[in-house]
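1. I would like the atomic coordinates for the input below:
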Amino acid sequence: MDSSGGTNPSSPSSLDSPGDQARFRQVLGNFPTSVVAITTTMPDGRPETMIVGSFTSVSLEPPLVAFLADRSSRTFPKIREAGRYCVNALASDQEILCRSMATRGADRFDGIPWQPSPLGNPVLDGVVAWVDCELEKVVEIGDHHLAVGRVRALRAESAKTPLLFFRGGYGDYFSSASLVLDRLVGW
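-> Next comes the predicted model:
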């Protein structure tokens, strides 16, 4: 509380009162995340996808990555059943693709060009990079599943900047002198 008895929005608060979920989302929205499409194919060859903003590397030895899937997801059980998936790092110019792939009930691959990964998962055209995985472990955490994958193949596809999610919106907010330096010295 501030000196007037009200809550100061810039002061720290606990998460024990009603309305905490909205505050939690508002504050954590200040942490930018990359946007990825998790893709797989079903036994009948039909591609499936889900959009997530929670992809991360986990381990170098063995090579592991992870993402979080909401427990209410209708697509995650299909990915789990397939036992393999490809993480497609969407490029900053793929917001429309992202939004169409996030739409429930639609044919998310209608008119979307892709190639099969070494494991047979869709690699979307125009992505920044992709990582092909076998599902290693699923852990239930809160209202999400943590899906850990063993990396089997990966590739950086383009020098485009990634699509980011920040403060409730999509964009290309990444601007860094280190990117310019990297291109100049060839790192």
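2. contacts and neighbour counts: CA atoms only from here.
-> Noted.
3. Near L135, how many other residues are there?
-> Neighbour count of L135, defined by other CA atoms under 10 Å: 21.
4. Figure out the helix or strand that it lives in.
-> Assigning secondary structure by DSSP states H and E places L135 in strand 129-141.
5. got a list of contacts for that strand?
-> 80, 83-90, 117-119, 121, 123, 145-158 (CA atoms under 8 Å, 6 or more residues apart in numbering).
6. Sequence B follows; please return its structure for comparison with A:
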Amino acid sequence: MTETVEESFIRAFRNHPGGVVVITGTTPDGQPVGFTATSLASLSAYPPRATFNIAQTASSWPAVAEGSLLAVHFLAKESQGLAQRFAGTTSERFSGDHWYVNDLGLPILRDAIGVLVTRVNRQVPIDLNALIVLDIEEGRFSENHEPLLYHKRAFGTVAGPPEYLI
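-> Predicted coordinates:
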């Protein structure tokens, strides 16, 4: 039996590890929204820009209008619960004290190892999805943690550098 292009695509990306982030923002009426993403990618360092993908049917879609502020949270391997929370039921994502509102009005996750405050530069609609371009406005990051990764439908982390690099 020959595999379809779609099946090959799904298998290829299932085997491609991705860094895990949670992206948060607010809807036009001020409600906090957020979601887990593995599609974050660096676009350029000068000026600092990144991209991610989102379905236009996602509950967080209203928060990604051009000009909107978003927070991109980098997670440590110990933060798997946060990743699962923001990939799960929408009503449960902001229940609890794992977040606060910063001075810009953005929901910020307390246990993130890094946060980039971004502004949506543009949306590029593609079928039912969109590529979102972010301008990075400020950030903080701690390198003393192992990153959370997603690979083969499971969360994990890197095994570490090869011995010759130690």
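7. which residue in structure 2 lines up with E136 of structure 1?
-> Here E136 of structure 1 is matched to N121 in structure 2, going by TM-score structural alignment.
8. neighbours of the aligned partner of G53 of structure 1 in structure 2, just the number please.
-> Mapped onto structure 2 by TM-score structural alignment, G53 of structure 1 lines up with T38. Neighbours of T38 of structure 2 under the rule other CA under 10 Å: 16.
9. Would you mind confirming that T38 of structure 2 is in contact with V20?
-> Yes. The pair T38 of structure 2 and V20 qualifies as a contact (CA atoms under 8 Å) at a distance of 5.0 Å.
10. hey, what's in contact with both of the two?
-> Joint contacts of T38 of structure 2 and V20 (CA under 8 Å, 6+ apart) are Y150.
11. Give the buried residues for the strand holding L135 of structure 1.
-> A129, W130, V131, D132, C133, E134, L135, E136 (16 or more other CA atoms under 10 Å).
12. Then stretch 102-118 of structure 1?
-> Of all the residues in stretch 102-118 of structure 1, those buried under the rule 16+ other CA under 10 Å are A102, R108, F109, S117.
13. these two touch, right, the third one and M101?
-> What that stands for is F109 of structure 1. Yes. Using CA under 8 Å, F109 of structure 1 is in contact with M101, at 7.3 Å.
14. For structure 2, which segments are assigned as strands?
-> Under the criterion DSSP state E, strands of structure 2 are mapped to 18-19, 21-26, 32-37, 41-45, 48-55, 69-74, 99-101, 107-109, 114-126, 129-141, 149-151, 154-156.
15. right, and those strands - which one's nearest R11 of structure 2?
-> Smallest distance to R11 of structure 2 across the strands of structure 2 (CA to CA): 11.1 Å, for strand 149-151.
16. how about the closest one, which residues of structure 1 does it hit?
-> The aligned range for strand 149-151 of structure 2 is 164-166, by TM-score structural alignment.
17. R74 of structure 1 maps to what in structure 2?
-> Correspondence of R74 of structure 1 to structure 2, assessed by TM-score structural alignment: S59.
18. so how many other residues sit close to L119 of structure 1?
-> By other CA under 10 Å, 16 other residues sit near L119 of structure 1.
19. Confirm R183 of structure 1 sits in a helix?
-> Yes. Assigned with DSSP: H, G, I helix; E, B strand; the rest coil, R183 of structure 1 falls within a helix.
20. if I look at it, how far off is A159 of structure 1?
-> 10 Å (CA to CA, to the nearest Å).
21. ditto for C98 of structure 1
-> Distance from C98 of structure 1 to A159 of structure 1, counting by CA to CA: 19 Å.
22. When those two are compared, which one has more neighbours?
-> Shown here are C98 of structure 1 and A159; by other CA under 10 Å, C98 has more neighbours (21 against 11).
23. Pretty sure the more buried one sits against I51.
-> Yes. With contact defined as CA under 8 Å, C98 of structure 1 counts as touching I51 (7.0 Å).
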